[in-house]
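> for reference, the sequence and a predicted model appear below.
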Amino acid sequence: MKYSIVKNDYPESLDLANQLTEQLTSDQAWVVDDENPDYVFVIGGDGTFLKAVKQFNHLLAQIKFYPIKKGGIGFYTNRNLFDPKELKTNLNLNECQINKYPLLEVKIDEKTFFVINELKVLNDVVPQQFSIFVNDEKLENFKGTGVVFATPSGSTGYLKSINGAIIYPTSQELFEMQEVAPVSTVLFHTINAPIIFSHEETIRLTQINSLKVNDALTVVGDARIIATTFATIEVKISAIKLKIITTNKINRAALLKDIFVGN
């Protein structure tokens, strides 16, 4: 079995990575491979997890991620405790629990990306204008700062902060779209409400006006800029699922309470 380790820069994460490496190298069945791994161990919080998803974006169909909590708040890592002695048990496919998370498949003109949290199409300098289509049927012409798309697991992030809905069942093939600061006058208005779509819908954004070079358009997928211009963007639920190994059963209500409500 081939593996790679992605960690944050905390000293305790380095210590844990050394323990993990020692455990894995003692078993001849494990071989380090940072180019084409079967398993990726992620030591850190959600930021480190997103870094790992970015690094292996082209291999998501084959990889199983094993996040280990060593960082800040983490929806993907908060319930994953690590004990080197239990590693072999936790990676036994007949015994371990593997959660599968929906991914957004994003096509920007001719390039394709996979997003686990959210896709943001924003311009804070000038209002951008594009048409929004649902399965080739026009929904509206949009004018404003932009739109955000999120998966169920990503709906508790940026989308929540702009009054989007939290999608509770993380295993469902659902995704959400929310407008950001749309122009609203008696002459121009949009739906301006969260819309939840299923795997049967593909959303297409098509530019109405050409953007100038100095415009501040950014297309951001999982906290990284993936484009600064586009003619067309298509967003849908991918057939590929992100596979995450967990040592404890994920309790969505407990995660939401721990992070947003408290005791």
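Right, received. Where do you want to start? Residues are numbered from 1 along each chain as shown.
> use CA for all of it now, contacts and neighbours both
Noted.
> how about the helices of the stretch 1-150 of the chain, start to end?
Taking DSSP state H, counting those that start in this stretch, the helices of the stretch 1-150 of the chain run over residues 11-25, 46-55, 87-90.
> this is the other structure I want to compare:
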Amino acid sequence: MLSLKVMHYCIVSRDDKRSKMMSFEISSYIKKDAFFSFDEISPELIIVIGGDGTFLGALHKYIEKVGQIKFLCFNTGTIGYYNEFDVNSFKKCIDSIKERALPTRTFSLLKYSSGSCTHFAINELILSGLVKNVEYEVFLDGEKLEDYFGMGLVISSSTGSMGYNRSINGSILDIEIDGMQMTEIAAIRSKAYSPIGSPVVFSKDRVLTFKEKNSRPGSLLADNILLEEKCAKEFTISIAQEKVICYSLEKDPFLARLKKTLGF
């Protein structure tokens, strides 16, 4: 018989009747097992009950400890890209975690860096001109890539490519591709500006550098959360070393997400 170490957990639930009811049921079930110990400060397991928004909220709340955490996500929302488990299967899932029989899948994070300031996103980082257009010199691994002037830029992960990125005609990436994609929002073309005009996919080892021009900085949103009203004058975006770990049973998660996105 395996010698089991106590697993610290917490529950993050959406604020609706069904989710709160399931949160109570799960809490009542799990606290009877001495293997699990409730801990909101340093959890090793976060049980998410809701939709993708609930998952994103939980992820960003514990982002500084993401490498030490596994997420078990139950869907009581609509699409549920990350919340793949039926909430009615919670007993089986929790028992499987105790028996170390529930497989996991890792997802990459995007990383924004400027000096000692860092931010992370699992879906996308958006450089947005909330009031006026933004203007940046964009470099790839230190080499000039473009002069951008327009409403903003979206840097999405492969898992985030089916979200906001797709709505602005970005490409859908297989989530097995560990990279990032840059998609322009309403770029302005003129003699002074020559935007790329198409989504560009970069491998995981690439680094994008952005340098503000003419005092036209963008606001920074990570997974639709406003983090900086004005970005730093110079910053980089890359794939982070840290990974998000989620319990998953899907044999082909990309195909499953594609079906959800396209509605079949």
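Alright, I've got the coordinates. Small disclaimer: the values here were computed from a predicted structure and weren't measured.
> any idea what the TM-score is?
Once superposed, the chains reach a TM-score of 0.92 (TM-score structural alignment, normalised by the length of the first structure), with 256 aligned residues with a CA RMSD of 1.7 Å.
> quick one on the thing from earlier: tell me which of the helices of the stretch 1-150 of the first structure sits nearest to residue 210 of the first structure.
helix 46-55 (29.2 Å; CA to CA).
> so for the closest one, what gets flagged as buried?
46, 47, 48, 49, 50, 51, 52, 53, 54 (16 or more other CA atoms under 10 Å).
> give me the range in the second structure that that helix lines up against.
Counting by TM-score structural alignment, helix 46-55 of the first structure pairs with residues 52-61 of the second structure.
> average gap between the matching stretch and the first structure?
Compared with the first structure after the fit, stretch 52-61 of the second structure shows a mean deviation of 0.6 Å (mean CA distance after the TM-score superposition for the first structure).
> show me how far that stretch is from its chain's centre.
Between the centre of stretch 52-61 of the second structure and the centre of its chain there are 9 Å (CA atoms, centre = their mean, to the nearest Å).
> what about the equivalent of residue 80 of the first structure over in the second structure, how many residues nearby?
Structural alignment (TM-score structural alignment) places residue 80 of the first structure against residue 85 in the second structure. When neighbours are defined as other CA atoms under 10 Å, residue 85 of the second structure has 20 of them.
> how much space between residue 85 of the second structure and residue 56 of the second structure?
From residue 85 of the second structure across to residue 56 of the second structure, the span is 16 Å (CA to CA, to the nearest Å).
> which residues touch the counterpart of residue 30 of the second structure in the first structure?
Taking TM-score structural alignment for the superposition, residue 30 of the second structure sits opposite residue 24 in the first structure. The contact partners of residue 24 of the first structure, by CA atoms under 8 Å, 6 or more residues apart in numbering, come to 30, 31.
> ok, residue 24 of the first structure to residue 9 of the first structure distance?
Residue 24 of the first structure sits 21 Å away from residue 9 of the first structure, going by CA to CA.
> just residue 203 of the first structure next, same as before
38 Å.
> give me the three-state assignment for the closest residue to residue 250 of the second structure other than its chain neighbours.
In space, and not counting its chain neighbours, residue 250 of the second structure is closest to residue 256: 7.6 Å by CA to CA, 6 or more residues apart in numbering. Under DSSP: H, G, I helix; E, B strand; the rest coil, residue 256 of the second structure falls in the helix class.
> residue 256 of the second structure matches what in the first structure?
So, by TM-score structural alignment, residue 256 of the second structure is matched to residue 254.
> looking at the buried residues of helix 46-55 of the first structure, which is nearest residue 259 of the first structure?
Nearest to residue 259 of the first structure among those, with distances taken as CA to CA, is residue 46, at 12.9 Å.
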